[in-house]
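>>> A predicted structure for the sequence below; I have some questions about it.
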Amino acid sequence: MVTAQRGKAASSAESASAAQVRVLKKYPNRRLYDTQTSSYITLADVKKMVLDGQTFEVRDAKTSEDLTRSILLQIILEEETGGVPMFSTSSLEQIIRFYGHAMQGVMGDYLERNVKTFGELQSRFTEQSKGLAFSPELWTQFMGAQSPMLQGLMGGYVEQSKNLLTQMQEQMQQAGVIFPGMPGFPPKK
């Protein structure tokens, strides 16, 4: 009976969780349909959902295949091709080189942790400046006063990132794993 109750509780929790996920359907004509608002939407609308922190998933209208990552990558592509890109050509080349490499999973985890840490730093900065009405002149003054703090935060972030990578390298070397051609992983002699 306990198992049945746990099963029902888990089922209820899954149903409640599923009810909170906004479902977008992608049709063969490349249009996105928001099942919550019963209307067609654009990638700009999906980007707004991401910025607003809304939980959603994109499903193929015919097969129900999860297309969320594909849509998010399309948004990143649009952002990279318009305006000021976040990734340099060199950065993109380095990322591509990790695909199919033994370090692919490690690199993915490393990037995810670093992006999360950077987001937390950004949130702290935003929280500190909340409630302040800034004119362009006041913003310049504020940023000038914050520069040492921002440098400290970024310095700490870079140091933490460097330490994490160093620890990963040491652990792999201790395990006897060799990655030829990778900086920090010279072949054993």
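Received the coordinates, thanks.

>>> From now on I want contacts and neighbour counts done on CA atoms only, so please keep to that.
OK.

>>> chain center to stretch 91-111: distance?
How far stretch 91-111 lies from its chain's middle: 15 Å, per Cα atoms, centre = their mean, to the nearest Å.

>>> Stretch 18-28 spans what distance, first to last residue?
End-to-end distance for stretch 18-28: 24 Å, by Cα to Cα, to the nearest Å.

>>> what's it in contact with?
Residues from elsewhere that reach stretch 18-28 (Cα atoms under 8 Å, 6 or more residues apart in numbering): 32-36, 54-62.

>>> Restricted to buried residues, select these in ChimeraX.
The command below creates a ChimeraX selection of those among those that count as buried (16 or more other Cα atoms under 10 Å):
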select :32,33,34,56,58,59,60
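
>>> Make TSV from the contacts of stretch 18-28 and add secondary structure to it.
As requested, the contacts of stretch 18-28 are arranged in TSV below (DSSP: H, G, I helix; E, B strand; the rest coil):
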residue	secondary structure
32	strand
33	strand
34	strand
35	coil
36	coil
54	coil
55	coil
56	strand
57	strand
58	strand
59	strand
60	strand
61	coil
62	coil
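
>>> For the contacts of stretch 18-28, work out which two are farthest apart.
Spanning the widest gap among the contacts of stretch 18-28 are 54 and 62, at 24.0 Å by Cα to Cα.

>>> Next up, a structure to set beside the first:
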Amino acid sequence: MPATANHSRAPGGRARSVELQGKKAQASAVKPAQRVIKKYPNRRLYDTNTSAYITLAQVKQLVLDSEPFVVRDAKSNDDITRSILLQIILEEEAGGAPMFSEAALANIIRFYGHAMQGFMGTSLERNVQAFTDLQAKLAEQSKNFTPEMWAQFGNMQNPLMQGVMGSYLEQSKTLFEQMQEQMQKQTEQMFGAFGIKR
């Protein structure tokens, strides 16, 4: 009789095990793991998800598709994602339609090693995010645009466009004011260190 009881429990236990495995598979299907790309000494990039070599253009496409990924050095396993992203930016800037002027690049370079380097990075990041949010709002709102609305949009008479641009400009103004305030505090601290009052 005990043997029968154990026998009757086993199928139920197996069923529960299969059910749990199914739930785990569903959970992993909902939230995909971060894609890992390995960079080899010969400069080739290997996508471990597809088990195939990929190009820098394909990595750029992953960025455009907002796919989470990390690039690791195949030998040391160091995270080199930033250097690959910078390489993509370099190729884009060397192409036909660069985003940054020489003056803008020179100004960015001047901030390296500067007391305001951290603030400059944060400010740029916030501005890019604000612009990205603006673009997403415009894309969402423009789904229902009529030809007349597009004409108004082109003339900047659309109240929606004025509101969105106003919001972006307000964010930019706030960031600029924060930067000025930070610079003023640092200047006062510097003068204070030398016993000079302003």
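On my side now, so go ahead. Just so we're clear, the structure is a prediction, and the values are computed from it rather than from any experiment.

>>> Please work out the TM-score for the two chains.
TM-score of the superposed chains, computed with TM-score structural alignment, normalised by the length of the first structure, equals 0.75; 160 aligned residues with a Cα RMSD of 2.6 Å.

>>> if we can go back for a sec, out of the contacts of stretch 18-28 of the first structure, the closest to residue 166 of the first structure would be?
Ranked by distance to residue 166 of the first structure (Cα to Cα), the contacts of stretch 18-28 of the first structure are led by residue 55 at 34.5 Å.

>>> Once you drop chain neighbours, what's closest to that closest one?
Once flanking residues are discounted, residue 55 of the first structure sits nearest to residue 21: 5.3 Å by Cα to Cα, 6 or more residues apart in numbering.

>>> What lines up with the one you found in the second structure?
For residue 21 of the first structure, the aligned position in the second structure is occupied by residue 34, per TM-score structural alignment.

>>> Give me the number of neighbouring residues for its match.
The local packing of residue 34 of the second structure (other Cα atoms under 10 Å) involves 11 other residues.

>>> Could you list every helix and strand in contact with the helix ranked longest in the second structure?
When the second structure is parsed with DSSP state H, its longest helix is helix 159-193. Secondary structure elements in contact with helix 159-193 of the second structure, counted by 3 or more Cα pairs under 8 Å, 6 or more residues apart in numbering; DSSP states H and E, are helix 117-141.

>>> Go again with 10 Å.
Under the contact criterion of 3 or more Cα pairs under 10 Å, 6 or more residues apart in numbering; DSSP states H and E, helix 159-193 of the second structure touches helix 117-141, helix 147-154.

>>> so can I have TSV of the ones you listed showing distance to residue 165 of the second structure and mean neighbour count?
Converted to TSV, those look like this (distance: least, Cα to Cα, whole Å; neighbours: other Cα atoms under 10 Å):
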stretch	distance to residue 165 of the second structure	mean neighbour count
helix 117-141	8	14
helix 147-154	12	12
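
>>> Now distance to residue 2 of the second structure too, for these, in a markdown table please.
Below are those laid out as a markdown table (distance: least, Cα to Cα, whole Å):
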| stretch | distance to residue 2 of the second structure |
| --- | --- |
| helix 117-141 | 65 |
| helix 147-154 | 79 |
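
>>> Which among the ones you listed is found nearest to residue 185 of the second structure?
Comparison of these against residue 185 of the second structure by Cα to Cα identifies helix 117-141 as nearest, at 12.8 Å.

>>> how close does that closest one sit to the first structure?
Mean deviation of helix 117-141 of the second structure relative to the first structure after superposition (mean Cα distance after the TM-score superposition for the first structure): 0.5 Å.

>>> who's in contact with that helix?
Contacts with helix 117-141 of the second structure, where a contact means Cα atoms under 10 Å, 6 or more residues apart in numbering, come from 108-112, 114, 116, 142, 160-161, 164-165, 167-169, 171-172, 175-176, 178-179, 182-183.

>>> Name only those of the residues you listed that count as buried.
Among the contacts of helix 117-141 of the second structure, those classed as buried by 16+ other Cα under 10 Å are 161, 164-165, 168, 171-172, 175, 179.

>>> Just give me the closest of those to residue 100 of the second structure.
Nearest to residue 100 of the second structure, judged by Cα to Cα, of those is residue 172 at 18.0 Å.

>>> With residue 143 of the second structure as the reference, measure out to the closest residue to that closest one other than its chain neighbours.
Nearest non-adjacent residue to residue 172 of the second structure, counting by Cα to Cα, 6+ apart: residue 127, 6.6 Å away. Taking Cα to Cα as the measure, residue 127 of the second structure falls 25 Å from residue 143 of the second structure.

>>> One more: residue 33 of the second structure?
Distance check for residue 33 of the second structure against residue 143 of the second structure: by Cα to Cα, it reads 32 Å.

>>> what's the answer for residue 8 of the second structure, then?
To residue 143 of the second structure, residue 8 of the second structure is 59 Å away according to Cα to Cα.
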